[in-house]
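Enquirer: pasting the sequence and the predicted coordinates here, then a few questions.
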Amino acid sequence: MSVSLRKARTIIRKTLEKGREMELKPLSVVVLDAGGHVQAFEREDGASPGRFGIAQGKAYGSIMLGLPGSAQKARADEQAYFMIAMNGVYDGKVVPVPGGILMRDRKGVIIGAVGVTGDTSDNDVIAGLAGIAAAGLTGDA
């Protein structure tokens, strides 16, 4: 199973709503399917155009490695060579920081990933988890 377009749009809408509620800087949110392909993306007014690549890199690393952004960052801090090698394997597309969130269905199966960027990594995660929960899924940040 993968994430539907309807759920992806809900995740984005609710993530952005949470960001506005928290008075965050303008966010950009991408939803990837289980194969790492973009299902949906939105960039709020005022967010820099380069945010797509950051959001995608956060989510892409999560789905390709099966590790949320926080675990990737910990791995990079402890074994930088590993994340450097992974970025080589994935053509530099991995952004190993919080804000890359794995999505799981009710059975715990990974069905995709969300990447959120624009504010602090911790705030990006809070907003993204709210969006995922609103779609009836579980987030692993």
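Expert: In hand now; what should we look at?

Enquirer: can we go C-alpha only for contacts and neighbour counts from here?
Expert: Will do.

Enquirer: longest strand in this protein, please.
Expert: Ranked by number of residues, the top strand in the chain under DSSP state E is strand 110-117.

Enquirer: another one to put next to it:
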Amino acid sequence: MIALSAARTVVDGVLAHARAARFPPMTVAVLDAAGQLVAFAREDDSSLLRERIARGKARGALNLGVGSRSLAGKAAAHPAFIGAVTSLADGELVPVPGGVLVRDGAGVLLGAIGVSGHHPDADEACALAGAEAAGLVAEPGED
């Protein structure tokens, strides 16, 4: 499981990347491998649904075992499947980039990061920066 100290470092790394890039207000959720929230931050003026979107990106990655970039490709190729799985997940699956799985150096799954606030590719870049700041291996998925 991802430690609280590492999850906080992820959050700080995400927000530092977003501020350096001058992105709009961002929201980040760090979940452990069981899908439980470990750390969360919502910048001032972040829109209301960003919290649920960030958690949905992270939870979706955990639910299907791939980064949310892969889920975006699956949604395009198999919309009925992703629609059904989203329903089964009670809406906690957002199939767009910005949700990454995170592992330790030995490849052990620790959890997932979900970021929302800008375009999906920018959200994903923030998640990758947060993982790197904490020394974790991020898996965004493939197109």
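Expert: Perfect, I can see it now. Bear in mind that the values here come from a model prediction, so they are computed numbers and not experimental data.

Enquirer: can you give me the TM-score here?
Expert: For this chain pair, the superposition-based TM-score is 0.97 by TM-score structural alignment, normalised by the length of the first structure; 140 aligned residues with a CA RMSD of 0.8 Å.

Enquirer: thinking again about what came up before, how far away from the center of its chain is the helix or strand following the longest strand of the first structure?
Expert: Counting by DSSP states H and E, the element after strand 110-117 of the first structure in chain order, helix or strand, is helix 121-134. On the basis of CA atoms, centre = their mean, to the nearest Å, helix 121-134 of the first structure sits 9 Å off its chain's mean C-alpha point.

Enquirer: name the helices or strands packed onto whichever helix or strand comes after helix 121-134 of the first structure?
Expert: Remark: after helix 121-134 of the first structure, the chain's next helix or strand is strand 138-140, criterion DSSP H and E. On a contact count with 3 or more CA pairs under 8 Å, 6 or more residues apart in numbering; DSSP states H and E, strand 138-140 of the first structure meets strand 100-104, helix 121-134.

Enquirer: residue 97 of the first structure looks like it's in a helix, true?
Expert: No. Per DSSP: H, G, I helix; E, B strand; the rest coil, residue 97 of the first structure lies outside any helix segment and is coil.

Enquirer: shouldn't it be in contact with residue 60?
Expert: No. Counting by CA atoms under 8 Å, residue 60 is not a contact partner of residue 97 of the first structure; they are 11.4 Å apart.

Enquirer: compare the two (neighbour count), which wins?
Expert: residue 60 (36 against 22; other CA atoms under 10 Å).
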